[in-house]
Structures are given as structure tokens and as C-alpha cells.
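Visitor: predicted model and sequence below, questions to follow.
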Amino acid sequence: MKTRNFLFLLMSVAILFTACKSNDPEVKPTGITLNKTTLTLVQKKTETLIATLTPTDATGTITWTSSNTAVATVDNNGLVTAVAAGTATVTASVNSLTATCEVTVESDGSYDPAASLTGSAYYPIILDAASSAKVQSKIVADLRPDEATKFLYVWENTYTAGTATGPNFYGEVEGWVSLVVGSVGWSGAGFNVQDATTIDKLADITANPTGYYLHIGIKSKDNAVHVIGLDGQSNVKFALGATAFNDNGTLIEPLADFKRDGEWHEIEIPMTTLKTNGLLYASGMGTKNVFWFLSGGVAGTTLDLDAVFIYKK
């Protein structure tokens, strides 16, 4: 009888011990690190970042985010995909802890010009006649200068005319916008639209921006950083280059970059990104610079632009 009672007591203690172990609290992480703090990828390539929690027995759900999905995306497993040339910060977070990796995406040097003329809706700003004819039935609002209510204004003679000869972005011999920074010490120009009916048609883009992209054809041989801006009811601006643009002490961060080899390159930025960064179109906005740019104050810096439009893929 005593033996049976003793065995029963041992079993009770074992069950109690097991129950206590199963209810042990989870170990909260005190730190998080990534296997890489910098990462360089060629466009369209992928790499997985690995997050480690401390202490080693800590548990928690890791959330992954990218500061610039137009350049690089990251999934729930830390898989980074290079989308377009530029820089982005990938962040892994758990609770209030974070770790970051600075991602640089380099262009693979390839693009298919014809692909950007197969969308379903277009808002052209710079587009040659031959290419325009291919999407004519899909143009929702034509923002190109007509010298009546739509203009390209160079601000205070800060740019002079460049040389726009040879094939443009689409291989057409029709020219493009080529501007050279003068000797004033700064530069700026913008496509100004004064037609209210045309301006109002932009409202649909930020009302439902999914699938819309800002398309830019650009080429250069120098490493100058340029600024691109779009004005609406609220505005957005970003740099094109390897570093931020210093605008009188205000740093404008880059969203993309391109290879400086004197050849045409394609930049596409999702309108969802621009909306997140502050752009908002609405009815009744009035006169706006729908697309403007700065190139700094170094005389001789050249900006060559073509195939600038917003379109829906």
C-alpha cells in the first residue's frame, strides 16, 4: 500500500513538473541583428537577409519592410528583390527592436522601350509624335506643352538649350528635352499646366494609384544628382542619383539612379510610392507644375529627358 502511494506521488510530481514547464513564459528578445548591414544587388536579382534574435532562445514575429519599394522589395522571409536602380533601407523589426540593411540596386543596363507603350491609360508630359500615335486612343490627359495653356518654363534662365540629336528613348529621330545648367549658380524648370479641365483628370491617379507608374527616360555621362518634383494639391519631390541632393541645406533623398554611360535608361516609380511620400491630386487644383526638375548649380551639367509620362500598366 505504501509503495502504491509512493508511486502515485511520483507520478503527481512528474505531471505537475511537466505542466509547469509547458506554461513557462516565452523569452522576449532583447536585440535583433541582420547578417548584412549593406547589400548591393543588380536589378532583378534576389538575396535573403537573415535576422537573429538575442538571447538565442528568444522568440517573436519578425516584420520586414522596405523604405522604397520602387527600388527593392522584401517579403516576410527576408527575401530582397532588386526592382530598379537606387537605394532603399530594409528593416527587420520585432516588438520595438529594429535592425536595418542599406540596399543599393544597380541597373542591369537593359530595358524594353516598347513595353512602356502597351499600357491602358496615359498622361504624357514628354513624348514624341510617333510614340504618341501608338497610344493616342489611351491618352486621358495630354500634359505636353502647346504654348497656349501648357508650357515648359525655364526658371530665371538657369538652363540653356542642350543638343538633342540622334535617336531618342524610343529610337525615333524626333528629339527630346536637353538642358544645360548655366552660370547663375542654380537651376530649375517645370512643365506648367494652366488648363483646369486637363489638371482635374489627374485626380483619378491618386484616388486609386495601384498599377500607375511615373515613367522617365534619362541619359547622362556625369554623376550629377537631379531632383524631380510633381505638384498637386500636395506635392512630392525626390532625387535621381547615388546620394541625396542638397537644396540649400535641405537633403532630398533619392528614389532611383541610372547608369551614367551616355545611353538611354528607364526609370519607373510606382504612383503608390509617390502618394505615400505626399503626392495628392484633386479636382479644382488650378495651375500646377505637373513635372519639374533641378540639376544643381554646376555650370555645364546636362539633363536629357524623354518619354516622361504617367501611365497605367
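Guide: Received it, and whenever you're ready, just let me know what you need. Residues are numbered from 1 along each chain as shown.

Visitor: all contacts plus neighbour counts: C-alpha atoms, from now on.
Guide: Noted.

Visitor: what's the first helix or strand after the helix ranked longest in the chain?
Guide: The single longest helix within the chain, with elements called by DSSP state H, is helix 2-22. Where DSSP states H and E defines the elements, the next helix or strand beyond helix 2-22 is strand 31-34.

Visitor: ok, which stretches of the stretch 1-150 of the chain are strands?
Guide: In the stretch 1-150 of the chain, the strands defined using DSSP state E, counting those that start in this stretch lie at 31-34, 38-42, 46-48, 51-54, 63-66, 72-74, 79-82, 86-94, 97-106, 121-126, 150-154.

Visitor: what is the second one packed up against?
Guide: Right, strand 38-42. If you count contacts as 3 or more CA pairs under 8 Å, 6 or more residues apart in numbering; DSSP states H and E, strand 38-42 packs onto strand 97-106.

Visitor: got the buried residues for the strand it packs on?
Guide: For strand 97-106, a neighbour-count test (16 or more other CA atoms under 10 Å) marks 98-106 as buried.

Visitor: for that strand, packing partners?
Guide: strand 31-34, strand 38-42, strand 86-94.

Visitor: okay, angle between that strand and strand 38-42 too, please.
Guide: Angle, strand 97-106 to strand 38-42, by axes from the mean of the first three to the mean of the last three CA atoms, to 10 degrees: 30 degrees.

Visitor: which one of the helices and strands packed on strand 97-106 lies nearest to G217?
Guide: The minimum distance between G217 and the helices and strands packed on strand 97-106 falls on strand 86-94, with 15.2 Å, by CA to CA.

Visitor: I'd guess I205 is in a helix, am I close?
Guide: Yes - counting by DSSP: H, G, I helix; E, B strand; the rest coil, one finds I205 located in a helix.

Visitor: tabulate the buried residues of strand 97-106 in CSV, adding columns for distance to D204.
Guide: What follows is the buried residues of strand 97-106, written out as CSV (distance: CA to CA, whole Å):
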residue, distance to D204
T98, 37
A99, 37
T100, 35
C101, 35
E102, 34
V103, 33
T104, 33
V105, 31
E106, 33
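
Visitor: that older thread, so what touches the longest helix of the chain?
Guide: For helix 2-22, there are no external contacting residues (CA atoms under 8 Å, 6 or more residues apart in numbering).

Visitor: sorry, back to before: quick check: the farthest pair among the buried residues of strand 97-106?
Guide: T98 and E106, at 25.7 Å, using CA to CA across the buried residues of strand 97-106.

Visitor: got the end-to-end distance for stretch 207-215?
Guide: From its first residue to its last, stretch 207-215 covers 19 Å (CA to CA, to the nearest Å).

Visitor: structure two is appended below for comparative analysis:
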Amino acid sequence: MTTERAVPGLQGVPGPGWVVPDLRDPVRTIGRRTFDFDHRVAVMAIVNRTPDSFHDRGATFELDRAVEAAVRAAEQGADWVDIGGVKFAPGPELPAVDEIDRVVPVVRQLAQESDVTISVDTFRPEVAAAAIEAGASVVNDTTGLSDPRMASVVADSDATIVITHSTAPPRQRLPEPPRYDDVTGAIVGFLRERVDRALAAGIPDARIIVDPGHDLNKNTVHTLELTRRLPEVVALGYPVLAAVSNKDFVGESLGRPRGERLAGSLAVATVSAMLGARIVRMHDVVESVDAMRMVEATLGWRAPVEAVHNT
């Protein structure tokens, strides 16, 4: 078991501009790792077994490449790996059995080779159940428990649930562009209702994480606003996941196409951590791990690897 705690003797009191969440159950064991989210920003790496993923365009669709990428991410310092078999965006229907065939072999092999925390990115209860049995300890539901059976599957296991804000039915487009009178208020209300749904199903507070859903059924202006107002989501009291890597709001903010969004992704991940996010979901593992470890070192939560300059 890997445990990350604050470094004794370091002064970890953030200055102005930093948001320190008041979390329910900040110290959590998720799979075979324990995280102190009072003093830790975890990096979730992304491995998609999809032929049409928006970022890698199917680079890890083949099983051997997906497993290799997942193991490599763990070796590069990712705290956990998120494995998906169906992208969020609209597309052709994929039967649940095919989604299981995509994700479960990766989950099973990664669990055998690493103690990294493993999550499955799915909105289907049957896929979640199969992945949990294979070794996943987190269900990352980007539809926010749209299927009420999902809460029961997670409640009957030891898994953690990530509850994400999105408004369209799974894999379908909204009938018109998204509009919000108050985007962050709508997100907080949605998440509060879905958290209540999870609690009612028997999932305890200590196994709930929330995600405001950057770009999911939101335009770039919406997503930038929710990022600025992230402390309102953090105030729910659950660890917040910020899935910001290489998304269109980064590209549109900077005028950068896919493949040229790393700097922008690292910037918004760092801002999200400053505003209280405790997990960032990222494609570029080495750079993202370095960025979050630097955040922790700056806050006094982590000792420098060495401190010899001017000594």
C-alpha cells in the first residue's frame, strides 16, 4: 500500500489565492493506495481503448498498446489510471458486452502489474460491475448516475464513485446549444442532487468524488466560468476531480489545435489545484506529475528532492 502524507516539519499554510477544501474524509484508501487530499493533488492518467478518442485518435485501441500505456503511466508517477472503452461524445452504439471486452482485460492486467489506483470510465452498471471484479476501485461515471442502477452496483462494492455533471443522455447531443442562467449554480445543484442519490443507495461520503464536467454539455465560456468558480464546487465537501486535459476550451482559449494544448492544460490544471481540486485527469503523465508535485512543494506539503542551491 502506498500512502502519501504531508512532510513533517514543512510549513504547509497556503497564502492568498489558494483554496483549502474542508473535506469530508480527506484521507482515503482507494484500491491499494491511500491519499491525504488535505496535502495531495493526485494525477489521474487516461488510457482509452476506443478507435475514435478525441485526443489520441485510437493510439491505444489495441489491447497490448492499452496495457503498455497503462503500465507506463503508473511507472511515470500517475497516482491512478482511468480506463475507458466508449468516449463521452455522441457516436454509434456499442453493446455493453463489447465495452466490457475492451476495458476488463486492461484493468485485470494492470491490477496484476501495479498497485496504481484503477478507475473505469463508464456509464453502464454492467461494465462497472465487471471492471470492479477485475480490479478497478473507482467508477468514473461521466453521466452522473444517469442510470440509477449504477449507484446500487457501487454501493454493493468497495468502489469509489466519481459523479460528474453532464446534461445530455449518454452519447447523445443536446437538441440545442447548452444555455445556463448560472452555470456554476446549476452544476452545484446537479451534483448535490446526485450525491444525495448516491447516499440514499448506500454509498458513504468517504467513497464519493465530484467532477464539474469541464466541456461536457458546456461551451468554452461556461467552462472558463466554472473553473474560476471552482471553490463553489469544492464547498460541497468532496474531493473535486478536474478533467481539463487537452479539451476544446483550452484550444479555443488559446487558438491551439489538438496536439498543441499541453501548456494550456498544465496551466488550467494548476489553477484548478489552487482553487481546491484534488485530482486532475491528464493525458501527458510526466509533465502533469511534475506540475502537481511542484504545486505540493510550493505549498510546503512535499520536501524538495534536494535542496543544495546556495547552501
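Guide: Structure's in. What do you need? Just so we're clear, the structure is a prediction, and the values are computed from it rather than from any experiment.

Visitor: any idea what the TM-score comes out to?
Guide: Remark: TM-score between the superposed chains equals 0.26 [TM-score structural alignment, normalised by the length of structure 2]; 139 aligned residues with a CA RMSD of 6.5 Å.

Visitor: ok, which of the helices and strands packed on strand 97-106 of structure 1 comes nearest L152 of structure 1?
Guide: Closest among these, using CA to CA: strand 86-94, at 27.4 Å.

Visitor: other SSEs contacting the closest one?
Guide: Judged by 3+ CA pairs under 8 Å, 6+ apart, the packing partners of strand 86-94 of structure 1 are strand 31-34, strand 63-66, strand 72-74, strand 97-106, strand 254-256.

Visitor: next, the angle strand 97-106 makes with it.
Guide: Angle of strand 86-94 of structure 1 versus strand 97-106, following the same axes, to 10 degrees, is 160 degrees.

Visitor: how about strand 86-94 of structure 1: buried residues?
Guide: By neighbour count on 16+ other CA under 10 Å, the buried set for strand 86-94 of structure 1 is 86-94.

Visitor: make a markdown table out of those residues and add distance to G31 of structure 1.
Guide: Formatted as a markdown table, these follow (distance: CA to CA, whole Å):
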| residue | distance to G31 of structure 1 |
| --- | --- |
| G86 | 29 |
| T87 | 25 |
| A88 | 22 |
| T89 | 19 |
| V90 | 17 |
| T91 | 14 |
| A92 | 11 |
| S93 | 10 |
| V94 | 9 |
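
Visitor: hmm, which two among those residues are most spread apart?
Guide: Longest distance between any two of the buried residues of strand 86-94 of structure 1 is 26.6 Å, between G86 and V94; criterion CA to CA.

Visitor: quick revisit: just curious, which of the buried residues of strand 86-94 of structure 1 is nearest to A196 of structure 1?
Guide: Nearest to A196 of structure 1 among the buried residues of strand 86-94 of structure 1: G86, at 34.6 Å, using CA to CA.

Visitor: how about that closest one, nearest residue that isn't a chain neighbour?
Guide: A256 (3.8 Å; CA to CA, 6 or more residues apart in numbering).

Visitor: thought V227 was touching the one you found, still the case?
Guide: No - with contact defined as CA atoms under 8 Å, A256 of structure 1 does not reach V227; the gap is 10.6 Å.

Visitor: list the residues that contact both of those two?
Guide: Jointly contacting A256 of structure 1 and V227 under the rule CA under 8 Å, 6+ apart are 239-240.

Visitor: who has more neighbours out of the two?
Guide: Using other CA atoms under 10 Å, the more surrounded residue of A256 of structure 1 and V227 is A256, with 26 against 23.

Visitor: and that one, how far from L214 of structure 1?
Guide: As defined by CA to CA, A256 of structure 1 lies at a distance of 12 Å from L214 of structure 1.

Visitor: joint contacts of these two?
Guide: Each of I267 lies in contact with both A256 of structure 1 and L214 under the rule CA under 8 Å, 6+ apart.

Visitor: now do the SS call for K275 of structure 1.
Guide: Quick answer, by three-state DSSP: K275 of structure 1 is helix.

Visitor: quick check: it touching A207?
Guide: No - contact criterion CA under 8 Å: K275 of structure 1 and A207 do not qualify, at 9.4 Å.

Visitor: between these two, who's got more neighbours?
Guide: Legend: neighbour count by other CA under 10 Å for K275 of structure 1 and A207, higher for K275 (19 against 12).

Visitor: nearest residue to the more buried one in space, ignoring adjacent ones along the chain?
Guide: Spatial nearest neighbour of K275 of structure 1, chain neighbours left out: T206 (6.5 Å); criterion: CA to CA, 6+ apart.

Visitor: I'd guessed the one you found sits against M271; true?
Guide: Yes - under the criterion of CA under 8 Å, T206 of structure 1 makes contact with M271 at 7.4 Å.

Visitor: from what I see, V180 of structure 1 and L294 are in contact.
Guide: No - using CA under 8 Å, V180 of structure 1 is not in contact with L294; the gap is 11.0 Å.

Visitor: which residues in structure 2 form helices?
Guide: For structure 2, applying DSSP H gives helices covering 63-75, 96-113, 125-134, 148-155, 183-201, 220-228, 230-234, 248-254, 262-274, 285-299.

Visitor: in CSV, list those along with mean neighbour count and distance to I208 of structure 2.
Guide: Compiled in CSV, the helices of structure 2 are given as follows (neighbours: other CA atoms under 10 Å; distance: least, CA to CA, whole Å):
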stretch, mean neighbour count, distance to I208 of structure 2
helix 63-75, 19, 23
helix 96-113, 19, 21
helix 125-134, 21, 15
helix 148-155, 20, 10
helix 183-201, 18, 8
helix 220-228, 18, 20
helix 230-234, 23, 13
helix 248-254, 18, 26
helix 262-274, 21, 18
helix 285-299, 19, 22
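
Visitor: a markdown table for the ones you listed, including distance to I46 of structure 2?
Guide: Supplementary listing: the helices of structure 2 in a markdown table, determined by distance: least, CA to CA, whole Å:
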| stretch | distance to I46 of structure 2 |
| --- | --- |
| helix 63-75 | 8 |
| helix 96-113 | 12 |
| helix 125-134 | 16 |
| helix 148-155 | 21 |
| helix 183-201 | 23 |
| helix 220-228 | 20 |
| helix 230-234 | 22 |
| helix 248-254 | 17 |
| helix 262-274 | 14 |
| helix 285-299 | 9 |
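
Visitor: who's in contact with L41 of structure 1?
Guide: Applying CA under 8 Å, 6+ apart, the residues near L41 of structure 1 are 82, 103-106.

Visitor: on that earlier part again, could you measure from the residue nearest to K275 of structure 1 over to Y213 of structure 1?
Guide: 11 Å.

Visitor: how about A51 of structure 1?
Guide: Distance, A51 of structure 1 to Y213 of structure 1, by CA to CA: 32 Å.
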